[in-house]
Each structure stands twice: as C-alpha cells, then as structure tokens.
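>>> output the structure for:
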Amino acid sequence: MPRSDRPPLRDALRALPATALAAVAAGGAIGASARYGIATALPAEPGAFDLATFLTNTTGGLLIGALMATLTEIRPGPHWVRPFLGVGVLGGFTTFSTYIAGIGRALDAQAALLALGYAFATIAAALTAAAAGMWTARRLIATARREGP
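Next up is the predicted model:
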C-alpha cells in the first residue's frame, strides 16, 4: 500500500522536466553500453573474481566523485549535466545488480570466501575511489584558482 505522504510515481515523474528524463535515458544507454563492452571483454567464469564489474564500479566511483566535486565546487552547469552524466552515464555504467549477481555466482560455485571477499572489496574500492575522485578534483580546482586565469 503506498504511503499517503508520497506522490504516486507517475506524478513524481510528471513533475520532472522532460529534458532531465531524456538526459538520464540517453546517458544511461551510453553508460550501460560501456559497461556491457567491459563485461564482454573481461567475462567472469563461475567461481572466479568478477574483474569487469569490480573495475567498472571502482572506475565509476572515481568518476562520480570527481564529477560531483566539480559540479559543486565550480558551478552546476546546464540543468541537464548532472542527470545526463551523474545519473545517466555513470549510473548506467556502475552496477549494483551485476555486483550482487557476481556474489551469487560465486556462492553457487561453492566459493563462499571469494563471494565475501568480492562483496567487501568492491564496496571498499568503489567508495575509496569516489572519495579519491572528490579529493583529486577539489585539489585540482583549488590549484587552478590559486594560479588564476
């Protein structure tokens, strides 16, 4: 039963500008295609470490951190930039569902230690990469501001 204090999803989607929804959709197609390309290039065997998803989520975390720091420290840019790049491209590129499926494949292959290590390593690497992306972007921005135009 839906909560009465929340608008139905249909109403919430109608409240968003069509350009934001189009930006998310277009960016998502790009990001998901890139993720698919990496997964195809680096397929994971059952019971093996899913390197493609690990690299995708770690790289995506780094880029999300850098993007969000840049958009907040410098300027937000056009209204479609955050939905296109942050939610669309990088949201479509990173993947929680494939990460969970990789854990499940490892468990199905009786590789519980691998599943546990993969679960923690991926989250730790992605969060560390996001923090590193934010830190690096902020340092580069501060250096550019000190050096001037």
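>>> CA only for contacts and neighbour counts going forward, please
Fine.
>>> quick one: buried residues of the lengthiest helix in the chain?
In the chain, with assignment by DSSP state H, the single longest helix is helix 112-147. By neighbour count on 16 or more other C-alpha atoms under 10 Å, the buried set for helix 112-147 is 112, 114-115, 118-119, 122-123, 125-138, 141.
>>> stretch 30-50 too?
Quick answer for stretch 30-50 (16+ other C-alpha under 10 Å): 30-32, 34-36, 38-39, 44, 46-50.
>>> Gly133 contacts Leu63, correct?
Yes - Gly133 is within contact range of Leu63, at 6.2 Å (criterion: C-alpha atoms under 8 Å).
>>> for Val89, see how far away the closest residue in space to Gly102 that isn't next to it in sequence is.
Nearest residue to Gly102 in three dimensions, chain neighbours excluded: Asp50, at 6.4 Å (C-alpha to C-alpha, 6 or more residues apart in numbering). Using C-alpha to C-alpha, to the nearest Å, we find Asp50 at a distance of 21 Å from Val89.
>>> could you also give me the structure for this second sequence? I'd like to compare it with the first:
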Amino acid sequence: MMTTLLSIAAGGAIGATARYLTNTAVMRLVGPGFPWGTVVANVAGSFLMGVLVVVLAHKGGMRFAPFLMTGVLGGFTTFSAFSLDTMILIERGATAQAGAYVIGSVVLSVTALAVGMVLARGIVA
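Reported below is the predicted structural model:
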C-alpha cells in the first residue's frame, strides 16, 4: 500500500509540473484572457487517459495505472482549475463565454478520450 501511495505521489508531482509548464507555454503562445492552457491540459490528459486505459489493459500493465493514471494524469488534468476558471468567467459577467468553456471542454475531453481509445485499440489489437 505504501509503495502504491508513493507511486501516486511521484506521478502527481510529474503531472502537476507538466500542467504548470503547459499552462505557461499556452499562455505565452496565445496570451491571457481565456483559460486555453486548462483546455489543452484537459483535452490532452483525456486523450492520454484513453490511450493508457487500452494499452495497459491489453498489455497487462495495470500495475502501472496508479502511477500513470491516478498520479501523472491526475496531476496533469485540471478539473479543479477548470471549475475555478469557470467561476472567474462567471464572476466577470462572461456567462456565455463560461458556458462555451464548460461545454467545449467537456465535449473535447470526452472526444479526445474516445479517439485515444480507438487509436490505441488499432495499435495494440
């Protein structure tokens, strides 16, 4: 149990660092004003989750799931930041933008997960 917890913690540190670097890079690329970094992290994280769930299951690698899925991707995907960004947009009076952000993020993330699964199944099957 302790080994699993340490594995998750290490993965979380990696994922959180990757999220910070992603947000910084995206903000530098497109500028502030809209939480594009969070969108990128959520969509990319969902895509990778789709790939990992298939690959780990097909290759007998579920022992790596706590580190990779819970730790790395749990630290990388940013749904708590997503919720905060949504509230900030609402508090700024940008409710239409907040609604588009919520719908777009959810639809793109679920789609990315499905695409990741389909691609991974095509590779490992």
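>>> quick one on the thing from earlier: and the two most separated of the buried residues of stretch 30-50 of the first structure?
Greatest spatial distance among the buried residues of stretch 30-50 of the first structure (C-alpha to C-alpha): Ile30 and Gly47, at 29.2 Å.
>>> Thr128 of the first structure maps to what in the second structure?
In the second structure, the residue matched to Thr128 of the first structure (TM-score structural alignment) is Thr111.
>>> which residues of the first structure fall in helices?
In order along the chain, the first structure carries the following helices (DSSP H): 9-15, 18-41, 51-73, 81, 90-93, 96-108, 112-147.
>>> so the fifth one matches what in the second structure?
Counterpart in the second structure of helix 90-93 of the first structure, with TM-score structural alignment as the criterion, is residues 73-76.
>>> for the matching stretch, which outside residues touch it?
For stretch 73-76 of the second structure, contacts defined as C-alpha atoms under 8 Å, 6 or more residues apart in numbering pick out 11-19, 41-42, 45, 48-49.
>>> now stretch 134-143 of the first structure
With contacts defined as C-alpha under 8 Å, 6+ apart, stretch 134-143 of the first structure is touched by Leu62, Gly65, Ala66, Leu67, Met68, Ala69, Thr70, Glu73, Ile74.
>>> let's see that with 7 Å instead.
By C-alpha atoms under 7 Å, 6 or more residues apart in numbering, the surrounding residues in contact with stretch 134-143 of the first structure are Gly65, Ala66, Ala69, Thr70.
>>> not counting sequence-adjacent ones, nearest residue to the last one?
For Thr70 of the first structure, the nearest residue in space outside its immediate sequence neighbours is Ala137; the separation is 6.3 Å by C-alpha to C-alpha, 6+ apart.
>>> what residue of the second structure takes the place of that neighbour?
Superposed on the second structure with TM-score structural alignment, Ala137 of the first structure falls opposite Ala120.
>>> what of Gly28 of the first structure?
Under the alignment (TM-score structural alignment), Gly28 of the first structure pairs with Gly12 in the second structure.
>>> same check, this time on Ala66 of the first structure
When the second structure is aligned by TM-score structural alignment, the residue opposite Ala66 of the first structure is Val51.
>>> next up, the contacts around the closest residue to its match other than its chain neighbours.
Ranked by C-alpha to C-alpha, 6+ apart and with sequence neighbours excluded, the top spatial neighbour of Val51 of the second structure is Gly116, at 4.6 Å. Counting by C-alpha under 7 Å, 6+ apart, Gly116 of the second structure touches Phe47, Leu48, Gly50, Val51.
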